[in-house]
Structure formats: structure tokens, C-alpha cells
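# Sequence and predicted model, in that order:
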Amino acid sequence: MILFLVLAQAAAPAPAPATPPAPWVPRERANAGGGSSLTASTTASDGSSRLVVKCDRGAEPVVSVQFIAKQPLQVAGDDGSYPDKVVALRFDNGPAIGYTWQLRGNAAYDAAPADVTALTMFLVKAKSVRVETTNGAGFAFNATFAAPPSDAPVRQVLSACGYTLGTVPAPLAAKPK
């Protein structure tokens, strides 16, 4: 009987490897501290990085467009800070459109409401997106992504933070002291 159980366990199929998430399907995640986020993303055609549209819902909602590479995009300065860097995007092989993104190691992001509005509008109209920047060693780094098949996933992420696709949100009112 014991031999039968050992053989049955040995013959059991190994668990299937985790499949990568489907591109541009919005995903909800709980964050530490009680907030949550909703993201829609895709992986570069060469697997080198991800392009993400993200809504972080915490004390104040923040929408960002993020580029996350497997290699460092920036190294910390002598004071431990990460200087901002221009990241350019080409939509459907059009001209490069550069924005100043914030960096931290292998991640770059832009959360400026006007930039997010412009980037998401270009994104939903494109078929492909090429991100161009430099890596932490200063060498060119490029990644090409398939754009979302429709504007629905981007609209869903934006609306989760009170944004409307194509409209720069009004600044948040200052909190009374």
C-alpha cells in the first residue's frame, strides 16, 4: 500500500508554471496601509520590461504611467537620490515625445496629470508603443509594446481614480489647516 502511494505521488503531474497575466487586463491589488491599486499592463515584445497604467487609491488618488525594466534604469547619486530622466515614447513609429519621469532603480514613472492625460490618449489610439531611454550605465535602452486593443482597460484604470480619458483633472483642493 505504501509503495502504491509513493508511486501515485511520483506519477502526479507537476503543477503548471504560472502563466503571465493577459496583456492590458485590469487587475486590482490591496496595498499596505489600507489602500488599493488598479493596473493595466503589458510586457515588451522582447520580455525586457513592462508598460503600466496604474491608479493608486490611498489618501489621495494618483494615476501614473510606468515603465519597469529588468535592468536598472538609473543609479542613485552620491546623496542616495535618483535624478529624474527624460523618457521618450513613440506611438506607431511617430516622432519621439519626451517627458521627464521620476526614477528609482529599474522603474520609471510619470504621475503629472497633464502628462498622464496626454500619454493615455496617445496610448489608446496607437497600435504599438516604443519606449526609449538609457539604462543605469548610460546605454540606450528601447522596448516595444503592443498598445491596448481598445480604450476600455485604460478608461477603467483612470476612472478608478476619478480621471476621465482625455481630460486633465482639476487640481485637488488644498486641505484646510
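Structure's in. What do you need?
# all contacts plus neighbour counts: C-alpha atoms, from now on.
OK.
# okay, now the closest residue to Val62 other than its chain neighbours: neighbour count?
Spatially, and ignoring its direct neighbours in sequence, Val62 is nearest to Asp56 (5.2 Å; CA to CA, 6 or more residues apart in numbering). Applying other CA atoms under 10 Å, we find 21 residues neighbouring Asp56.
# May I see the buried residues of the longest helix seen in the chain?
Ranked by residue count and defined by DSSP state H, the top helix of the chain is helix 113-125. Buried residues in helix 113-125, counted by 16 or more other CA atoms under 10 Å: 113, 115-117, 119-124.
# Next, format these as a markdown table and append distance to Ile68.
Formatted as a markdown table, those follow (distance: CA to CA, whole Å):
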| residue | distance to Ile68 |
| --- | --- |
| Pro113 | 20 |
| Asp115 | 18 |
| Val116 | 16 |
| Thr117 | 20 |
| Leu119 | 16 |
| Thr120 | 17 |
| Met121 | 20 |
| Phe122 | 19 |
| Leu123 | 17 |
| Val124 | 19 |
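# Second structure for comparison follows:
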Amino acid sequence: MTVRFIASVASLPAAPLVCHAEVFLSLEQAQRLIFPGETLAEASLILTERQKRQVEQASGVKVRDRHVRAWRTPGGGLFLLDTVTGKHEEITYACGIATSGQVKQIEVMAYREAYGQQVRNASWRKQFVGATVHSDLTVGGDIRHLSGATFSCGSITDGVRRLLHTHAIAFSSPSPVPATAFTVC
């Protein structure tokens, strides 16, 4: 006697599926694209609890990981490696910030979502160039929405806004103290 087992798809255990995953740039390739010809030195840090709260309050974006992966250029530029979550999966991107505190460039390094890859388009990424902590870095503000990439657009935009505030709070040199505030002996 033959016994047949028939199971519906709904009865199978749910497992997370990654439908699509592509790595477009290595760390070194992204660094060369954003800061060509520059030698970068590791400058990673762990935000203090106070800095984390300041970044969250200033940016309006939750800090998921206090460890900030960063590299500095000799001139003071900063290369930041970050990961955000799109609709379901992670998106790894790099953000270069000039010494002026303006976004120099962003690059999508790895994209794991099944759709929404339009965020890799140079014309969409170019919208971030020149942005600062004072910019309206919101989808619908300074950043236009991409049909089919709603979550990815919002996630990367929020991430860049968070990185700009992280730069201002944790990486920028403190404001100079007026000379009249103390006497050097």
C-alpha cells in the first residue's frame, strides 16, 4: 500500500526568505569612490549613552547600534559604513561627509530586498550631496520618493540624517572656547 502525504503551503513552517541579495561594492571600493586618492584611517567609535540620546533626539531616528564604523581622511573628511532595514531586509550603504559637515556622496554597497533597487540610481543618490544637519532630509522634503522603493527610500534617508547628526555630535571637534574664558599661564 502506498501512502501519499499532501501538505498545503500554509501548513509548512514559516522561514525567513531572502529573495534577492546583491553585493555591489566592497568596503575598499566604496572608500575609493567617495574619497578617491585619499588614505583613510580607522576612526570607529562607540557612542556613549548620552551621545546616543542626543543623536536620536536631533535626528528623530532610533540608533540601533552604538558602534559607529568610520574612517577619517587626512583632511578631516569622514567615511561612514551603515546598515538600515528596508521593508524586510538590510541595506548596507556608505556615506562620505566632508569636513564642512555636508554629505559628499552616498553609495549602496549591498542590497538584499527583492525590489526597490532604484535607490542605487545615481540621480536618486545625488539628492543627498550637500545635505547637512539643517537640511529637510525627509522623503517628500529634500528627497523624492521612488515608486516601488518606498521603504528603501525612507530607510536610507533616515540613516543619512542619523549619520549627519552622529557626525555633528560625536566626530566634530568641540566649538572653540572664547579666548577670554580662561588664561593660559
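Nice, I can see it. None of the values given here were measured: they were computed from a predicted structure.
# TM between them?
TM-score for the superposed pair, counting by TM-score structural alignment, normalised by the length of structure 1: 0.30. Supporting figures: 95 aligned residues with a CA RMSD of 5.4 Å.
# Out of the buried residues of helix 113-125 of structure 1, which two are the most distant from each other?
Across these, the longest distance by CA to CA is 16.5 Å; it joins Pro113 and Val124.
# Distance of the closest residue to Val108 of structure 2 other than its chain neighbours relative to Gln51 of structure 2?
Counting by CA to CA, 6+ apart, Tyr93 is the residue found nearest to Val108 of structure 2 once chain neighbours are left out, at 4.3 Å. Distance of Tyr93 of structure 2 to Gln51 of structure 2, computed by CA to CA, to the nearest Å: 22 Å.
# Look at the two and report which has more neighbours.
It is Tyr93, of Tyr93 of structure 2 and Gln51, that has more neighbours when counted by other CA under 10 Å, with 23 against 16.
# Tell me how many other residues crowd Lys141 of structure 1.
Careful, residue 141 of structure 1 is Phe; it's not Lys. Count around Phe141 of structure 1 with other CA under 10 Å applied: 15.
# What helices and strands are in contact with the helix or strand it falls within?
Secondary structure assignment for Phe141 of structure 1, by DSSP states H and E: strand 140-146. If you count contacts as 3 or more CA pairs under 8 Å, 6 or more residues apart in numbering; DSSP states H and E, strand 140-146 of structure 1 packs onto strand 36-43, strand 128-134.
# and that strand with helix 113-125, angle?
60 degrees (axes from the mean of the first three to the mean of the last three CA atoms, to 10 degrees).
# Now strand 140-146 of structure 1: buried residues?
In strand 140-146 of structure 1, counting by 16+ other CA under 10 Å, buried: 142-146.
# State the pair within these that is farthest apart.
Applying CA to CA across those, the maximum distance is between Asn142 and Ala146, 13.8 Å.
# Show me what the top helix by length along structure 2 is packed against.
In structure 2, ranked by residue count with DSSP H as the criterion, the top helix is helix 150-166. Applying 3+ CA pairs under 8 Å, 6+ apart, we find helix 150-166 of structure 2 packed against helix 49-59, strand 78-85, strand 90-97.
# Near Phe79 of structure 2, how many other residues are there?
Counted with other CA under 10 Å, Phe79 of structure 2 comes out at 28.
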